[in-house]
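1. structure for the following, please:
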Amino acid sequence: MSAGATGIGSMPGGEPLGSEIDNARDFSEAVRVVLDSVPDLPFLPELPGRGAVANMTGRTLALVAELGADLQPAGWRLTPSSGVDHRRARSLLGRDLDVFEELTQGYNGPVKVQVAGPWTLAATVEKPRGDRVLSDHGARRDLGQALAAGLEDHIADLRRRLPGATELLVQVDEPALPSVLAGAVPTASGFGRHRTVHPPEASEVLGWVFSAISDAGAVPIAHCCAADVPIDLFRGAGARGISADLDVIGAASYDGLAATLEAGERVLLGLVPSVDPSTVPTEKSVAEKALRWLDMLGLEPTDRLVMTPGCGLAGASPTWARRSLELLQQASAHVG
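-> Here you go, the predicted model:
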């Protein structure tokens, strides 16, 4: 079988102050682009252009039923009860899932969805009295456990809505994890840095999330588009696939990706730019890029390799967003 192709998650479209009808139209169009362009592994698109209720953090907080949240000038903050923006985020997610369910009727095959990981949430969400959840050991554990519980319900809902999904991949986005591990996340004042979170604690909290996904019958995939992707940490915590950008990661990460493929797990490999390039790659050049990388590692082409953009496509033009996915789908047929 040939390699597959999919997207990371975000797509262009939507306006923070746009009408509900216009934003719904943009989302429907994004779903149609996904289904037309990567029909073998479609993903639930995210349109962060619609504002904070639709970005990675707001989207994931909409799943966390056990905790309240509200939107403050500095960003999302945990609160004793859900504020109006938290309720809007939940309502928007529900409407988007209705559209995705309707447009995927009759589809049979794997599907991918995305959520923000517990450490990225802890680094971006504030405690009720301010400063990041990351600053409080108990608060970050509570958030991680609430996310795990919310994912169990979310996956059950997806199973009901997508009866033809033969496999459900849940991509856990952790762009902030390298900074969390390095003690590089700034405090609220901007004058200091939060203390380093050591790998054993990071692994434990990730493990709750990955286990919840696996126990619900889905496949946990860890995504990080940094240069220093903590592959061993992800896999040790229970991830059964890794998503990384080939143009960003260092050669030191290659062995971890090779080990992932050799274990029969998926590697989602970023092979085309996530924003409009000055020179558009060809189907042949994208396929050759993947094949050279596999050859360098001494690996045969495999359907466990999934070709993706380098990261989300929210910053791309609608034309490049569509073309990049089509290009990956076409190139994947030559890698196998």
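
2. switch to C-alpha atoms for all contacts and neighbour counts from now on
-> Fine.

3. roughly how far is stretch 148-162 from the heart of the chain?
-> Centroid separation between stretch 148-162 and its chain, computed with CA atoms, centre = their mean, to the nearest Å, is 16 Å.

4. and the contacts of that stretch?
-> 63-66, 101, 104-105, 165, 208-210, 212-213, 216, 218 (CA atoms under 8 Å, 6 or more residues apart in numbering).

5. of these, which is the most crowded?
-> Neighbour counts for the contacts of stretch 148-162 peak at Phe210, which has 29 neighbours (criterion: other CA atoms under 10 Å).

6. element containing that one?
-> Using DSSP states H and E, Phe210 sits in helix 199-215.

7. now that helix: buried residues?
-> In terms of neighbour count (16 or more other CA atoms under 10 Å), helix 199-215 has its buried residues at 202-214.

8. just how off-centre is the host helix or strand of Ala156 within its chain?
-> According to DSSP H and E, Ala156 maps onto helix 137-161. With CA atoms, centre = their mean as the basis, helix 137-161 stands 15 Å off its chain's centre.

9. which of the residues in it are buried?
-> If you call a residue buried by 16+ other CA under 10 Å, then helix 137-161 has these buried ones: 139-155, 158-159, 161.

10. what is the neighbour count of Asp70?
-> Using other CA under 10 Å, Asp70 is surrounded by 24 other residues.

11. helix, strand or coil for it?
-> strand (DSSP: H, G, I helix; E, B strand; the rest coil).

12. I'd say it and Ser82 touch.
-> Yes - if you go by CA atoms under 8 Å, Asp70 and Ser82 touch, sitting 6.3 Å apart.

13. could you also give me the structure for this next sequence, so I can compare it with the first?
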Amino acid sequence: MSDQPWPWPAGAATGVGSLPGTDIAEAQRIALGELPLLPHLPELPARGPGAELIGRTAGLLVELPVELYAARWRVASRPGRDRRRARDLMERDLDQLAAQAEAYAGPVKVQVAGPLTLAAGVELPVGGRLVRDPGAVRDLAESLAEGVREHVAAVARRLPRASVLLQLDEPSLPAVLAGRVPTESGFGTYQPVEPGRARTLLREVIAAAGVPVVVHCCAQDVPLEMIREVDAVGVALDLDLVTDLDPLGEAIDAGLGLLAGVAPTRPAVAGDPPTSAQVAERVRRLWDRLGFPRRQLAEQVVITPTCGLANASGGHTRAVLAACRDAGRRLSEQG
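-> Predicted coordinates:
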């Protein structure tokens, strides 16, 4: 990564993952146009099953077929049309990315669900989430690791001049660690996953990727120390949910990059998106409170929306991404 310790240029901004609508060509035009320093491969959940986070990632699993049952993903006995649909959507997305960005030479971010969130979101054939069965979780992580390796290679083939940055989405990680994942009845919860096992699972998938990895968690109680320990290059989080600055300061001081979720995905007042000055000032204030030198901010921090934009309007989506882009530029220029 030359003399730049983080795999993105100074002043970068990016999206978290999801965008509104069903037109992947238009979504990719938005991502490439509004986020020129760190575009991401958009997810369009409005296209239906197989296009949302769990189904999209489940389609990447190797030798672990999945299917939809009662609107939930579960392990299947053999590959079927649900898995095929998820894989076909991803193939079309990657082909469209190649058509629009074949000559692109910078970093590009792609997102998949992490092993703990996937274990909390996919069911066993006999019922119940995978997270209840340690052996099934181990098999899932191995399958995901191989699927991630193949996925990253597929992106790299289509964008031969680009460098891939992988985002592991782990919104369920705090709940898995704390034993807060509800059972199907809603009257109980599954046993917590021991932190050492969680670290091992994350580390296995990150190592398999073979590219820099950031871990995204838009929940409270993000286990920042664990994310530091599994060889991630960065953490993506919603700054509105950070209540204790000390762990974040320790993570940044240890060299962890920060994808700072700061631009709200829904306007406080209809039609009133944030300005780039407001977004930049919010990040600058946080950085100053943490006590780090300003010259380091634009290099270590990437500006993002607080979470996905699947439920935003098209106009608000463009305005939010543009505000993130211009905020990153402001931070880079002002130092």
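
14. the most far-flung residue of structure 1 relative to its centre sits in which helix or strand?
-> Each residue of structure 1 has a distance to the centre, and by CA atoms, centre = their mean the biggest one is for Phe191: 30.0 Å. Using DSSP H and E, Phe191 of structure 1 is not contained in any helix or strand.

15. which residue lines up with it in structure 2?
-> In structure 2, the residue paired with Phe191 of structure 1 according to TM-score structural alignment is Phe187.

16. just Ile249 of structure 1 next, same as before
-> Match for Ile249 of structure 1 (TM-score structural alignment): Val242.

17. isn't that match up against Gln220?
-> Yes - if you go by CA under 8 Å, Val242 of structure 2 and Gln220 touch, sitting 6.9 Å apart.

18. residue ranges of the helices in the stretch 151-300 of structure 2, please?
-> Using DSSP state H, counting those that start in this stretch, the helices of the stretch 151-300 of structure 2 run over 173-178, 195-209, 224-229, 245-253, 276-290, 294-300.

19. and for Ala252 of structure 1, the neighbour number?
-> Ala252 of structure 1 - counted by other CA under 10 Å - has 11 other residues nearby.

20. what does the one 5 residues further on give?
-> Burial of Leu257 of structure 1 is recorded as 24 neighbouring residues (other CA under 10 Å).

21. how about the closest residue to it other than its chain neighbours, what does it touch?
-> For Leu257 of structure 1, ignoring the flanking residues on the chain, the nearest one in space by CA to CA, 6 or more residues apart in numbering is Val267 at 6.7 Å. For Val267 of structure 1, the contacting residues are Gly241, Ile242, Ser243, Ala244, Leu257, Thr260, Leu261, Arg304, Leu305, Val306, by CA under 8 Å, 6+ apart.

22. which two of the residues you listed have the greatest separation?
-> Ala244 and Arg304 (14.0 Å; CA to CA).

23. neighbour-wise, which of the two wins?
-> Per other CA under 10 Å, whichever of Ala244 of structure 1 and Arg304 has more neighbours is Ala244, with 28 against 21.

24. what range does stretch 116-134 of structure 2 cover in structure 1?
-> With TM-score structural alignment applied, stretch 116-134 of structure 2 matches the range 119-137 in structure 1.

25. buried ones in that stretch?
-> With burial defined by 16+ other CA under 10 Å, the residues of stretch 119-137 of structure 1 counted as buried are 119-128, 131-135.

26. of those residues, which is the nearest to Ile8 of structure 1?
-> Proximity of these to Ile8 of structure 1 (CA to CA) peaks at Thr120, which lies at 16.2 Å.

27. that closest one - nearest residue in space that isn't next to it in sequence?
-> Closest residue to Thr120 of structure 1 apart from its sequence neighbours, by CA to CA, 6+ apart: Ala176 at 4.9 Å.

28. when you align them, which residue in structure 2 goes with that neighbour?
-> Counting by TM-score structural alignment, Ala176 of structure 1 corresponds to Ser172 in structure 2.

29. contact partners for the alignment partner in structure 1 of Gly17 of structure 2?
-> Using TM-score structural alignment, the equivalent of Gly17 of structure 2 in structure 1 is Gly9. Gly9 of structure 1 sits next to Phe43, Leu44, Pro45, Glu46, Val113, Gln114, Gly312, Leu313 when contact means CA under 8 Å, 6+ apart.

30. can we see that at 10 Å?
-> 34, 42-47, 56, 112-115, 171, 173, 309, 311-314 (CA atoms under 10 Å, 6 or more residues apart in numbering).

31. can you tell me the closest non-neighbouring residue to it?
-> Distances taken as CA to CA, 6+ apart place Pro45 nearest to Gly9 of structure 1, at 5.2 Å, with adjacent residues excluded.

32. who touches that neighbour in this structure?
-> Contacts of Pro45 of structure 1 by CA under 10 Å, 6+ apart are 7-12, 27-28, 30-34, 96, 100, 112-114, 312-314.

33. please repeat the previous calculation with a cut-off of 8 Å.
-> Pro45 of structure 1 makes contacts with Gly9, Ser10, Met11, Phe27, Ala30, Val31, Val34, Val113, as judged by CA under 8 Å, 6+ apart.
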